[in-house]
Structure formats: structure tokens, C-alpha cells
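[1] sequence unavailable; structure follows:
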């Protein structure tokens, strides 16, 4: 463990209270602008720091970790996802990895419900008409959407966020179904009034709305592939506030364009900021810029978790949110 204050490099701008507290506790390098670091800048930072604080915009792969200096002992990621970090290679190099789980649960679940409402009630279409100044008044058949109550919601991934979505969905009168690697305990199923499906194929073919709430891992890449998307009802809607790589985006775009699916609400994309013009042009989609966890309260709580992880490490203990390969 290095003597004195830890050298910490932060790769993106963080909320002001978080940056100020870091400055008080550590020898920290903060960013003056909010552009992502280049690969060269990341490599240089990993060469001079005891602790790197990256975000999901920083791809820290095996070759980058191989260039890390002898000082680097902790990658304290700001965010709950860790698929941007090669955790196994870091561990082999003796570098610990931590994240900030649980903080964004309620915020992301709120946004999931917002997207469900936006797609099924055609909110963006109404907004566009009002902003254009072309609204001609109420009509019995104008902007007809669908009622959420009574529909079947299938939740793919029943972790913290999936369960938070289920609690909200019940209040809207949705019937909750789910597929998960492991079945929930009976008391949790009862509390959520949720029906478990061992077969994902069987579940998706019967749902009116499918909400993606599982992480991106090798086993979930394109879990919703073209074959599985075709099992969905043409009247069904798909919502994704988790990771874009879980859905085959090209197949989804084709099906939405052909009206083989009724609609989609997406906050994440398979290729990051590279969203296809074909998808962006579709009238039956609601697209958001990865803002599901974007609340002031959530970002500050994430920063506090990063600080606790670093401080605990500095005191010679295991960070409370350490990530190990077996967890992935």
C-alpha cells in the first residue's frame, strides 16, 4: 500500500460535491472538460495512478491493463456495469475492481415505466404536434394508444432493477411475468405477484410488453436475437434500459419497420452512440440518450460509493463493492 495520500485519476467530470470530497481525501486529478479520455490518455493515467476512477465510456481491456504501471492497484469504476473492464485480467495483475451497485435501481425503474407509457400512449407524437403548432383540437380517434392496465409484462432479468420495475408495474395494473437465471424465493414472488418462466422462448411469445433488465455478459449477448424477437406478438412492445448488446439491434430495426413489432422504447444501444439512421427514423420508437440513471441524487450517491471503495482500500481493507470474475 502506498504511503501518504493515494494518487487518484478521474476520467470524466463528476458532480461537484463528489469532486470536492475527493480533493479533500486524495491526491486527485480531475477533468477540466467532459470528453472521454483517449486510449493514450487512459494508458498514461493508468501508468501514474494508484487508483483509476473510470466510467462506462472507458473501455479498459486486457491490452490496456497490460500497460498499467506498478502503482495501479484499484480501478474504482463510477457505475454499476463492469462489462467495460476486463476484470479477470485486472485480477491477474493484482488490480482490484470495484463498482457502485444498487444506487441507480429506483431511477432506472422509473425510466423503464416512463418508456412504457411513452411508447404505448404515443407521448412523443403528441409532443411533436404541440411543438409544431399544428394541433387542431381534440378528436375521438386522435392519438389512440393502449392502456397499460391488464397487459402482460415480461421482465428479462429479475435483479434489483427488475424487481423495482415489477413493483411499479403492479401499481399500473400490469400482470408481471419474469425469466431469470435463478427463480426468486417464493416470498419475493408472492410479494411481487410475479409468474416465473423457465423458458424464455415461451415467455416472450405470450407477453404484451418485454422489459430488458439483465446485464450484458457473454451469455446475454444477443439474448433477444432475430429468432427470439420473431416469437413476440406483432402487437408487443419491447423496452430496454439495461444494455444495448442484449438485443440484436439490426433485427429489431427490421421488425419495427415491417410492423412485426408494435413499438420499442430504448435508452441503450448495441453500438453505443452509433445509432442507425433507420432506427432513429422509425415513428414507433422512443429513443433516449442513456439517461435512465441520470438524476442528481443518483450521481452523487454513485460518487459517494466510489469514495467509500477507495477509502476502504486505502485503509487496507477490501472495498465493499469489489467485483470478482465469479460474480459476472
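    That came in fine, so what should we check first? Since the structure is predicted, the reported quantities are computational estimates derived from the model, not experimental observations.
[2] make it CA atoms for all contacts and neighbour counts henceforth
    Fine.
[3] list the contacts of residue 58.
    For residue 58, the contact set (CA atoms under 8 Å, 6 or more residues apart in numbering) comprises 11, 36-37, 84.
[4] now the helices for the chain?
    Secondary structure of the chain (DSSP state H): helices at 16-25, 39-48, 62-66, 87-92, 105-120, 123-132, 160-171, 186-192, 200-204, 226-229, 249-257, 277-280, 296-314.
[5] can you redo those helices as a markdown table with mean neighbour count and distance to residue 264?
    Listed next are those as a markdown table, based on neighbours: other CA atoms under 10 Å; distance: least, CA to CA, whole Å:
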| stretch | mean neighbour count | distance to residue 264 |
| --- | --- | --- |
| helix 16-25 | 15 | 35 |
| helix 39-48 | 18 | 34 |
| helix 62-66 | 15 | 35 |
| helix 87-92 | 18 | 32 |
| helix 105-120 | 21 | 7 |
| helix 123-132 | 13 | 12 |
| helix 160-171 | 20 | 17 |
| helix 186-192 | 13 | 24 |
| helix 200-204 | 19 | 14 |
| helix 226-229 | 17 | 12 |
| helix 249-257 | 18 | 8 |
| helix 277-280 | 13 | 10 |
| helix 296-314 | 20 | 25 |
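[6] let's bring in a second one:
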């Protein structure tokens, strides 16, 4: 029995690639460059499925030129803003995404940036790396204490909620605005 053909447009994790190669006849874009409109249109005639990232754009114009062979666009991304959903639906092409997989990672990056800004991390790193740091003083690079501070979050979606959870670990008082 022939396996369905799958085009993976970007380099993904080894575990993902191993699973795909087990279950599908896979072609991987090892160059790891975004697929162009021309490549997407061509692939629609050669593949049953495409795993793109947010870097590939499925506009109505591109989708209108697709072959009838393509049955699914299985996004390796949280959003689908790069896909013209009505055009894909009209062609009978299913579209999936991976919601919530980046909420914690994004919240962690927000926490990293907040802590870095509060404690002058970039400036401190530069001082150390350039050899400009020669002594300690009580007022040098003190920054702002985050623990126990008040945090405002605009938008309590998945990322906002994950960020609030992490902030509670710093005993922060969380305030938010949500439409």
C-alpha cells in the first residue's frame, strides 16, 4: 500500500520528522527556507498533504491554482492568519493548526524580558563582557525588584493567563484588562 505523500516545508524537530517518515512518503525542505507561492502551487499536484509553518502564505490567488490532489494543510503553527480559510474550504482542503503549544514558551519569554529589564540584564552583560566591571557598590545596577510588584496584563488569552501564573511565582499582584 502506498503511503500518502507529505511535503514538510521547513525543518522540524527530529521526533516530528521521524514520525512523519514512519507514516508518510515525506519530502522535507532541508534548506529550511519559506515555501514560495510557486512551490506551494506545484506541491499541490505532487502531495496529498503539506505541513507548512506561518512563513508560507496560502492566499486566495495561490489556493485557486491548487491541484485537486491536496487534501490538508496541517500547520506547524499556532495561528492560521497566513491561510485564506474560505478559499481553502471552498477547495475542500482541511486546515489544522497547533493551538496553545506556545503559550507557556511565550509567557516565559515575557517573564525573561520583564526580569531582564527590571534588573538591567543587557547593560550588566555588556559591562561584564567588555571588562568594564571592576568593583561592586551598593547602588550599582540594582534595578527594580519584581517580587511583590504589581503587574498589568492587557489581554487574558492563553498567553496572558500563562504569564499571570508565572508572575504569581514571584508573588506579583496581577491586574488585567480583557475585552
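    On my side now, so go ahead. Computed from a predicted structure; not experimentally measured.
[7] returning to that earlier point: now render the contacts of residue 58 of the first structure as a markdown table, adding neighbour count.
    Shown next, in a markdown table, are the contacts of residue 58 of the first structure (neighbours: other CA atoms under 10 Å):
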| residue | neighbour count |
| --- | --- |
| 11 | 26 |
| 36 | 17 |
| 37 | 17 |
| 84 | 16 |
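[8] closest one to residue 255 of the first structure out of those, please.
    residue 84 (29.0 Å; CA to CA).
[9] picking that back up, can you redo the helices of the first structure as TSV with distance to residue 265 of the first structure?
    TSV is the format used below for the helices of the first structure (distance: least, CA to CA, whole Å):
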stretch	distance to residue 265 of the first structure
helix 16-25	31
helix 39-48	32
helix 62-66	34
helix 87-92	31
helix 105-120	5
helix 123-132	11
helix 160-171	15
helix 186-192	23
helix 200-204	16
helix 226-229	15
helix 249-257	11
helix 277-280	11
helix 296-314	22
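[10] determine which of the ones you listed approaches residue 240 of the first structure most closely.
    Nearest to residue 240 of the first structure, of all these, is helix 105-120, at 7.5 Å by CA to CA.
[11] closest one of the contacts of residue 58 of the first structure to residue 73 of the first structure?
    Within those, proximity to residue 73 of the first structure (CA to CA) peaks at residue 11, which comes in at 16.2 Å.
[12] residues touching the closest one, list them.
    Per CA under 8 Å, 6+ apart, neighbours of residue 11 of the first structure: 30-31, 36-37, 42, 52-55, 58.
[13] and which of those residues is nearest residue 210 of the first structure?
    When the contacts of residue 11 of the first structure are compared against residue 210 of the first structure (criterion: CA to CA), the nearest one is residue 55, at 27.9 Å.
[14] relative to residue 140 of the first structure, how far out is that closest one?
    Applying CA to CA, to the nearest Å, the value for residue 55 of the first structure to residue 140 of the first structure is 48 Å.
[15] compare these two (neighbour count), which wins?
    A count of neighbours by other CA atoms under 10 Å puts residue 55 above the other of residue 55 of the first structure and residue 140, at 24 against 6.
[16] is the more buried one in contact with residue 78, as I believe?
    Yes. Between residue 55 of the first structure and residue 78 there is a contact at 5.0 Å, judged by CA atoms under 8 Å.
[17] now which residue in the first structure aligns to residue 40 of the second structure?
    Using TM-score structural alignment, the equivalent of residue 40 of the second structure in the first structure is residue 42.
[18] so what's that match up against?
    residue 11.
[19] circling back: now the contacts of residue 11 of the first structure in TSV, with distance to residue 186 of the first structure?
    Output for those, formatted as TSV (distance: CA to CA, whole Å):
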residue	distance to residue 186 of the first structure
30	47
31	48
36	44
37	46
42	46
52	41
53	39
54	38
55	36
58	39
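[20] that's all I had, so thanks and see you.
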